[in-house]
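>>> okay, structure incoming, though there's no sequence with it:
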C-alpha cells in the first residue's frame, strides 16, 4: 500500500493574519489601543494579560507595522503605543467580531453598546465598497490567483 500524498493547507490571508493576531492578548491589546489606551500599564490592567506576554505581543505587532512605540518620558524611558493605519483597520475587524459575540454569545444582553456619531447604536456590517451590497457568504467568490475550485 502506498502512503497517502500529503495535502498542502489552503493558501489563505486569514491564516496569515491569524499568525500575527490570532492570540487572545494580541487582539485585546489592539482593542485597548483602538479605544485610545496607549500606556502599557493601562493596557495590562484592561486586558488582564501578564506583563511579559503583553510585551511579546506588542513587540510582534510593532515588528509587523501594526503599532508603533513613541517615547513620552526619557528618564526612565517610557513609551506609548499607537495604532498605525494597518492597526486602525484591524479595529474594524474587532467591531465585527464584537457584533458577532453580542449576537451569538450575549444575545439580548451585550456587555457594552457602542453609539455611532449618528446617535444610534453601532451595528457594523461588511459591504462591498463598489456596490454597497452585503459581503456575507454566498455573495462573493474567489477569483484570480489562488482561486478555490469546487473539485477536491
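Yes, it's here. Note that this is a predicted model, so its numbers are computed, not measured.
>>> CA only for contacts and neighbour counts going forward, please
Will do.
>>> dump the residue contacts of the spatially most central residue of the chain.
Centre of the chain computed as the mean C-alpha position; nearest residue by Cα atoms, centre = their mean is residue 90, 4.4 Å away. Applying Cα atoms under 8 Å, 6 or more residues apart in numbering to residue 90 gives the contacts residue 30.
>>> tell me how far it lies from residue 50.
Residue 90 sits 22 Å away from residue 50, going by Cα to Cα, to the nearest Å.
>>> repeat for residue 120
To residue 50, residue 120 is 36 Å away according to Cα to Cα.
>>> tell me how far the biggest helix by length in the chain lies from the chain's centre.
With DSSP state H setting the assignment, residue counts place helix 85-104 as the longest helix in the chain. With Cα atoms, centre = their mean, to the nearest Å as the basis, helix 85-104 stands 6 Å off its chain's centre.
>>> same deal with stretch 45-59?
Put simply, stretch 45-59 sits 16 Å off its chain's centre (Cα atoms, centre = their mean).
>>> now do stretch 8-26
Its chain's C-alpha centre and that of stretch 8-26 lie 11 Å apart, by Cα atoms, centre = their mean.
>>> mind checking which helix or strand residue 58 is in?
Per DSSP states H and E: residue 58 is located in helix 51-63.
>>> alright, now check it against this:
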C-alpha cells in the first residue's frame, strides 16, 4: 500500500490522484448518501450496507481530503452530521455520470428510473445528460428537484427499517 501511495503521489495523472480518495465502492456510496441528504452516520450506514468501521474510515478519509465537514448535532452523546464541502459538491457531476451510465447500461427496459429530476429553472423533467433537455442549461444539484420512484423509495425505507431492527 505504501508503494502505491508513493507512486500515485508522483504521477501527474488526475484520475490516479482522484482514485486514491474516491476510488472505492463504499466512498462513492457514502457520497451518494450525502447528496441524498442522509447526513448522519446511522443513515449512511443503513443505506450503504457498509459496516460501522467502513463508514467511519471512509468519512475520516473524506474529511481529511477536504470533501466532507463534520457538524455536531448532539453534545451528549457527541454525534456528528457530515456535509459535503465545496470540494465534495464538485463530485456531484461524477455521481450523475455514474447514475446515467447505470440507468443506460445496467437496468432492464421494464424498470423505471430510480430517481426522476425536475429542473427548477424551466420546470421540465431532466434527462440523463449534463444539460437540461427542456432549456439546455447545465444541470446543477441545487437547480433540480428529485423525486424517488415508488420502488426506490420502498427499497430505501426497507433498508432503514431493517437497520433499525438489527441494532
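Cool, got the structure. Note that the structure is predicted; figures quoted are calculated from it, not measured.
>>> on that earlier part again, after the helix holding residue 58 of the first structure, which helix or strand is next?
strand 67-73.
>>> check the mean deviation of the next helix or strand after that following strand from the second structure.
Note on strand 67-73 of the first structure: by DSSP H and E, the next helix or strand toward the C-terminus is strand 78-83. Strand 78-83 of the first structure differs from its equivalent in the second structure by a mean of 0.4 Å after superposition (mean Cα distance after the TM-score superposition for the first structure).
>>> show me what strand 78-83 of the first structure is packed against.
Applying 3 or more Cα pairs under 8 Å, 6 or more residues apart in numbering; DSSP states H and E, one finds that strand 78-83 of the first structure contacts helix 24-34, helix 40-47, strand 67-73.
>>> can you list those in CSV and add distance to residue 94 of the first structure and mean neighbour count?
What follows is these, written out as CSV (distance: least, Cα to Cα, whole Å; neighbours: other Cα atoms under 10 Å):
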stretch, distance to residue 94 of the first structure, mean neighbour count
helix 24-34, 7, 20
helix 40-47, 15, 15
strand 67-73, 15, 14
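>>> and residue 103 of the first structure, which of these is closest to it?
helix 24-34 (18.7 Å; Cα to Cα).
>>> could you give me the residues in the first structure that stretch 147-160 of the second structure aligns onto?
Aligned by TM-score structural alignment, stretch 147-160 of the second structure falls on no residue of the first structure.
>>> what does stretch 64-83 of the second structure give?
Stretch 64-83 of the second structure covers residues 63-82 of the first structure once aligned (TM-score structural alignment).
>>> okay, the helices and strands packed on strand 78-83 of the first structure in a markdown table with distance to residue 107 of the first structure next?
Below are those laid out as a markdown table (distance: least, Cα to Cα, whole Å):
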| stretch | distance to residue 107 of the first structure |
| --- | --- |
| helix 24-34 | 21 |
| helix 40-47 | 23 |
| strand 67-73 | 32 |
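>>> what's the closest of the ones you listed to residue 125 of the first structure?
Of these, nearest to residue 125 of the first structure by Cα to Cα is helix 24-34, at 18.1 Å.
>>> what residues does the closest one touch?
Helix 24-34 of the first structure has contacts (Cα under 8 Å, 6+ apart) with 21, 38, 43, 46-47, 49, 53-54, 57-58, 61, 81-83, 87-88, 90-91, 94.
>>> mean shift of that helix relative to the second structure?
Overlaying the second structure shows helix 24-34 of the first structure at a mean distance of 0.4 Å from the equivalent residues (mean Cα distance after the TM-score superposition for the first structure).
>>> where does that helix end up in the second structure?
The aligned range for helix 24-34 of the first structure in the second structure is 25-35, by TM-score structural alignment.
>>> any idea how many residues pack against the closest residue to residue 11 of the second structure other than its chain neighbours?
Distances taken as Cα to Cα, 6 or more residues apart in numbering put residue 17 closest to residue 11 of the second structure, at 7.6 Å, once the chain neighbours are dropped. Using other Cα atoms under 10 Å, the number of residues around residue 17 of the second structure comes to 17.
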